[in-house]
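Peer 1: Sequence plus the predicted model coming up.
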Amino acid sequence: MIKQQYVTDYIKLYKTGKIKLNKERVMLIKYLEKYVLSDDSLYFNEKQINDCINYGNKWFFPIQPFQKFLIAFIFLYHKNNDRRYYKEFLWLMGRGAGKNGLISVVGNFLISELNGIRNYNGSIIANSEEQAITSIAEIKDVVDRNETLIKAFHATSTFIKSRKTKSILKYRTSNGNTKDGLRDGFVIFDEVHQYPDNRNVKVHISGLGKKPNSRVFYIGSDGYVREGFLDNKKAIAMKVLNGEVKPDLMFPFICKLDDESQIDDPDNWEYANPMLSKPITGYAIDLFEEIKEDYDALLIDPSGREEFVTKRMNLPLDDLERSVAPYEQIKATNRALPDLVGKECIGAVDFASVRDFIGCALTFKDKDTYPSLFHSFAMKPFVDKYYGYSRKDARDLKKVVAPIADWVERGDLEVMDGGTVDIDRIVQWFVDKRDEYLIKKVVIDNYLAMTLKKKFEEAGFEVDTIKRPTAIHHLLSSTVEIGFEHNKFIWGDVPIMRWYTQNTLVKIDRNGYKTYEKKEDIRRKTDGFQAFLYTLYRIDEIEDIDISGALDNFAELDF
């Protein structure tokens, strides 16, 4: 068996119950003991390990036990040729675990005279310049504050250069043009969850073979891209941990919750964030309080749960598509509407085609709730074809996608006989409602905008056109989730609106942004819910006031 003090210490912390490790790190320890630490043909370079840790302790911050553990394996070598054992390192941890800080220490050390390799250049790669420059800026700040380091490094806002080894650490963006012909000794890929595939990665690591003991670091927290580059790396990591591939293929250090149910016990958070292993001091105390504030905020705003679980707890969502709200919350909209006569409201219209459904909505403010009125139109040829509207036995069928006749009978839906929508009838609905309510404006999307806008303006309405409806969805996601969670939406008994809402799917993209789309393109319509979203987009422009009394007094004046 080969031994290294920091490795031994970290494993002992787990085995004596002083720290908690998630399933993947428990597997890592078993794998290391079986395949790596048992291999007497390997050795740890104690000088490099201690020099790197001491460098970090002196100039950056106190190096934690898990960070010492990670640093040790960077400097693990074969005895016969002094060639490094691991080329690839995968470090995945919850947000705030100090990944960037550690990589600043390691990157700065690798180019330094302490490492002593001439022209051992490094690149830090990220999707955005802001992210890529993080470690360069941190190293520059450390160098600028210390006269000793100023003599050792030339530090700018774009690169750090060792005056003695001539090694340079630069930042690059993953879509930059300066990729080919690199002669790096090591490459660091930051926030790897954002990479959809390995195309840009391959370009950046193509020059690594030109330098001895080249290394690649993949660091970050998990994200919303499924079956992309990171998922592929995690699959390889599991093969390594299970002993299914060469043991030196990758060093995988993955910190995450084992199960979402663990989220509600703060003692479990160290599964995802090793910085929170006890005893916590200094930075870790502030970090815990920050995470606790994020967690407590979920009671008020549940829309942040995906972000919290995915980024803070490093537990990715397998299903990036889900319903807008649980059906019980959708049903809770079926409450009696308050008296809305004379109140201000925002109107909206949505239809994706002139040949199927049109949704109309009026939304008001009433104390801390948002009451709404709805009406829909549908084209007869469409509802005949897809819902059997004209069939006499339609109501007797066991499986009816949409009970059109029932909704028509209730007065919530009008069926138009023509093949395409009669826009004048839509506008007339708002004109009729204007007799009772003060419609501040009508929001429409860009589809048929010119025609709709003209018709509404001729009828005396202010019109607000949304050019890209999906662009507002993420802005509204918090309002929508809070509204359903805390029963702020009051719709009355309008079954077609509950149908629209159940048909709506929340999709989460690679950046965590949410859009509201259809669960099924043809039969599962969402027009009424989309119209409701449009009203929420401008709801802050109205006041919770009743002007009907003022209008009555005005009407009684004798001019």
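Peer 2: Received, thanks.

Peer 1: From here on, just use CA atoms for contacts and neighbour counts.
Peer 2: Will do.

Peer 1: Could you report the neighbour count for residue 87?
Peer 2: 17 (other Cα atoms under 10 Å).

Peer 1: Who are the contact partners of the closest residue in space to residue 98 that isn't next to it in sequence?
Peer 2: Distances taken as Cα to Cα, 6 or more residues apart in numbering place residue 275 nearest to residue 98, at 7.5 Å, with adjacent residues excluded. Counting by Cα atoms under 8 Å, 6 or more residues apart in numbering, residue 275 touches 64, 97, 98, 284.

Peer 1: who touches the second one in this structure?
Peer 2: Which is residue 97. 273, 274, 275.

Peer 1: would a markdown table of those with secondary structure and distance to residue 248 be doable?
Peer 2: Formatted as a markdown table, these follow (DSSP: H, G, I helix; E, B strand; the rest coil; distance: Cα to Cα, whole Å):
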| residue | secondary structure | distance to residue 248 |
| --- | --- | --- |
| 273 | coil | 25 |
| 274 | helix | 24 |
| 275 | helix | 26 |
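
Peer 1: Now tabulate the residues you listed in a markdown table and tack on distance to residue 129.
Peer 2: Listed next are the contacts of residue 97 as a markdown table, based on distance: Cα to Cα, whole Å:
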| residue | distance to residue 129 |
| --- | --- |
| 273 | 26 |
| 274 | 27 |
| 275 | 26 |
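
Peer 1: ok, so of these, who is nearest residue 425?
Peer 2: residue 273 (58.4 Å; Cα to Cα).

Peer 1: Residue 48 versus the residue nearest to residue 80 when sequence neighbours are not counted, what's the distance?
Peer 2: Spatial nearest neighbour of residue 80, excluding adjacent residues (Cα to Cα, 6+ apart): residue 41 at 7.4 Å. Relative to residue 48, residue 41 is positioned 18 Å away (Cα to Cα, to the nearest Å).

Peer 1: ok, second structure coming up, stack it against the first:
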Amino acid sequence: MINNKHVEHYINLYRNGKIKLNKERVMLIEYLERDVLSRTDIYFDNKMIDDCINFGEKWYFPLQDFQKFLIAFIFLFFKKTDRVFYRKFLWMLGRGGGKNGLFSVVAHFLISELHGIPEYNISVVANSEDQAKTSPDEIKKTVRRHSVLQKAFKAWESKTTCIRTQSEIRYRTSNGETKDGLRDGAVGFDECHQYESNKDVRVHISGLGKKKNPREFYFGTDGYVREGFLDKMKEKALKVLRGETRANALFPFICKLDSADEVDDPTMWEKAQPMFCEPRSEYAEELFYTVNEEYLDMADDPSNREEFMTKRMNWPEVDLEKSVAPWEEIWSTGYTTAPNAQEQILRKVPDTLHRTCVGGLDYARIKDFASVGLLFKVNDDYVWKTHSFVRREFIKKVKLNVPIYEWEEQGLLTVVDGPVIDIQHIVDWFVAMREKYGLNTIVGDTFRLDLVKPALEAEGFELEFIRNPRAIHSLLAPKVETAFAKRNIIYGDNPLMRWFTNNVLVKTKPDGNKEYLKKDELRRKTDGFQAFIHALFKADEILIDEEEFFLDEIDF
């Protein structure tokens, strides 16, 4: 067994009932004791850990127990090589939890002579310049406040440099197109929930490894982007905690509520906000007062709940006035378990071979995406089998920040060449599906009627056209909401379709009718969902339960 006093102290606080932990942190302790602390080939550099803690408390602020616990694992090394055990760190805490402050302490220490690695440069990356500057500005101001630090560091406007090690910290925006060739020792990604893919992350970390002991820090609250970079990180974190991947793939410190109902019990807030553990610091008391005021204000203005739950409690919720369904319900189209469940269980997709179905088509924007699909009804469930086509030139020009080529490998879409998406791709797909399923009717809108109608009718399909697609949205909205709520919609394990659905903006008009629009006209595509809606419009008319149909035909 290896040990460190700060790690032991934090674990004992939990074991003795002094602090409340959410299930991910309980799993973290269990995983550490099972897969890490029990090893004999690694060691804590206790001197460097204490040096970092003392550095932070001398020049910044008193560190909390959980912050000392986190620092300890930054300086966990292999015995043989003195290389870091953990390269990647994920810190997720409710807003106000001191993530940036802690990273400022760590980053400042890592560029210092106390860490001792020459030219151990650090980049702090965020989507906006203001956000990226948070820690570099804090370090710069700290140096400028203390004459002693000014003897060891030079604080420029754009960077702070350690005189002896020539290590520097600077900020960068997440646009990675001009960031090749960096020679960083560490990179910090602030508010990483905003990244829709790992494209920019890959560029920023591509320069790591040229300096000893490279590290990646990902920190922030949860956010509103689903199926994005952070969700993938959380999936990886659960695999680490369950022992399903190598033990040092990631150090995940995730603080959140265990259920939405816990928001009504302020004693549970420390699950999402470890600053609230007793005894509270002066800073924590002020923060608790502010958070409590925001909670009480929700009684008068419930529209603040989505932001409060997502940012303060790390429990993402969606405003159903703006979204088709909560993420848990969208997730349930492919899984029987919640998005953050300890074990993910795929939902069984009913056998639809030779069953009657209705086709759905969205072919409005032939220069970017087009989607097709088949809708089946099995008992009370709507089963949607879909495919999409996307122009290669479009995805080169427009930054979608989703794994298009990964989805292509999974067979969920096809990337096509040419100035437009040729109607023949659509026709060929439906013809191939007719070989396996009872497909005769296809439903779409009239926008490309001149292209669609002759091509599909020439293959013997019956076309149903919706002259005003937005008019059917208000008719279908209650059915859609009910079907999602009852888990009656099945996509299978289809991240592309979940992305389409989560991109839909539900707009309530003054007359109370609803329309399904896009949350972002250019980058948040909804084609697959619109094709689903087109098919659903005719589903109950065409998809008669086969047993009931046969019984109806028998002359008793």
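Peer 2: Thanks, I have the structure now. Fair warning: this is a prediction, and the values are worked out from it, not measured in the lab.

Peer 1: Compare residue 41 and residue 48 of structure 1 (neighbour count), which wins?
Peer 2: The neighbour comparison of residue 41 of structure 1 against residue 48 (other Cα under 10 Å) goes to residue 48, with 20 against 13.

Peer 1: quick one: contacts for that one?
Peer 2: Neighbour list for residue 48 of structure 1: 75, 114, 115 [criterion: Cα under 8 Å, 6+ apart].

Peer 1: do the same with residue 131 of structure 1
Peer 2: residue 190.

Peer 1: which residue lines up with it in structure 2?
Peer 2: Residue correspondence to structure 2 (TM-score structural alignment): residue 131 of structure 1 is matched to residue 131.

Peer 1: Pull out the buried positions in the strand or helix carrying its match.
Peer 2: In this structure, residue 131 of structure 2 sits in helix 129-132 according to DSSP states H and E. Buried positions in helix 129-132 of structure 2, judged by neighbour count with 16 or more other Cα atoms under 10 Å: 131, 132.

Peer 1: how big's the offset between that helix and structure 1?
Peer 2: With mean Cα distance after the TM-score superposition for structure 1, helix 129-132 of structure 2 departs from structure 1 by a mean of 0.3 Å once superposed.

Peer 1: chain center to the following helix or strand past that helix: distance?
Peer 2: Next helix or strand after helix 129-132 of structure 2 toward the C-terminus (DSSP H and E): helix 134-145. Computed by Cα atoms, centre = their mean, to the nearest Å, the separation of helix 134-145 of structure 2 from the middle of its chain amounts to 30 Å.

Peer 1: Could you do stretch 521-541 of structure 1 as well?
Peer 2: Distance, centroid of stretch 521-541 of structure 1 to centroid of chain: 23 Å (Cα atoms, centre = their mean).

Peer 1: got it, and stretch 200-216 of structure 1?
Peer 2: The chain centroid and the centroid of stretch 200-216 of structure 1 are separated by 30 Å under Cα atoms, centre = their mean.

Peer 1: I would like the residues contacting it, please.
Peer 2: Contacts for stretch 200-216 of structure 1 (Cα under 8 Å, 6+ apart): 83-84, 86-89, 120, 174-175, 179-189.

Peer 1: Check stretch 315-328 of structure 1 too.
Peer 2: With Cα under 8 Å, 6+ apart, stretch 315-328 of structure 1 has contacts from 222-224, 226, 256-260, 306, 309-310, 481, 484, 501-509, 516.

Peer 1: Kindly report the same for stretch 56-75 of structure 2.
Peer 2: Against stretch 56-75 of structure 2 from outside (Cα under 8 Å, 6+ apart): 4, 6-7, 9-10, 44-46, 48-49, 52-53, 84, 86, 102, 105-106, 142, 274-275.

Peer 1: which ones among these are found in helices?
Peer 2: Of the positions in those, 6-7, 9-10, 46, 48-49, 52-53, 102, 105-106, 142 sit in helices, assigned by DSSP state H.

Peer 1: Any of the residues you listed buried? List them.
Peer 2: Neighbour counting by 16+ other Cα under 10 Å classes 6, 7, 10, 46, 48, 49, 52, 53, 102, 105, 106, 142 among these as buried.

Peer 1: Can I get the buried part of the contacts of stretch 200-216 of structure 1 as one PyMOL selection?
Peer 2: In PyMOL syntax, the buried subset of the contacts of stretch 200-216 of structure 1 is picked out as below (16+ other Cα under 10 Å):
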select buried, resi 83+84+86+87+88+89+120+174+179+182+183+184+185+186+187+188+189
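
Peer 1: In strands only, show me the contacts of stretch 200-216 of structure 1.
Peer 2: Per DSSP state E, strands hold the following members of the contacts of stretch 200-216 of structure 1: 88, 89, 184, 185, 186, 187, 188, 189.

Peer 1: Report the separation between the fifth one and residue 287 of structure 1.
Peer 2: I take that to be residue 186 of structure 1. Distance from residue 186 of structure 1 to residue 287 of structure 1, counting by Cα to Cα: 30 Å.

Peer 1: can you give me the helices for the stretch 101-250 of structure 2?
Peer 2: Ranges of helices in the stretch 101-250 of structure 2, per DSSP state H, counting those that start in this stretch, are 129-132, 134-145, 147-150, 199-205, 229-242.

Peer 1: now what about the longest one, what contacts it?
Peer 2: Contacts with helix 229-242 of structure 2, where a contact means Cα under 8 Å, 6+ apart, come from 24, 27-28, 31, 192-198, 222, 245-252, 340, 342.

Peer 1: Among the residues you listed, which ones are in strands?
Peer 2: Per DSSP E, the contacts of helix 229-242 of structure 2 map to strands at 251, 252.

Peer 1: Out of the contacts of helix 229-242 of structure 2, which end up buried?
Peer 2: Neighbour counting with 16+ other Cα under 10 Å marks 24, 27-28, 31, 192-198, 222, 247, 249-252, 342 as buried within the contacts of helix 229-242 of structure 2.
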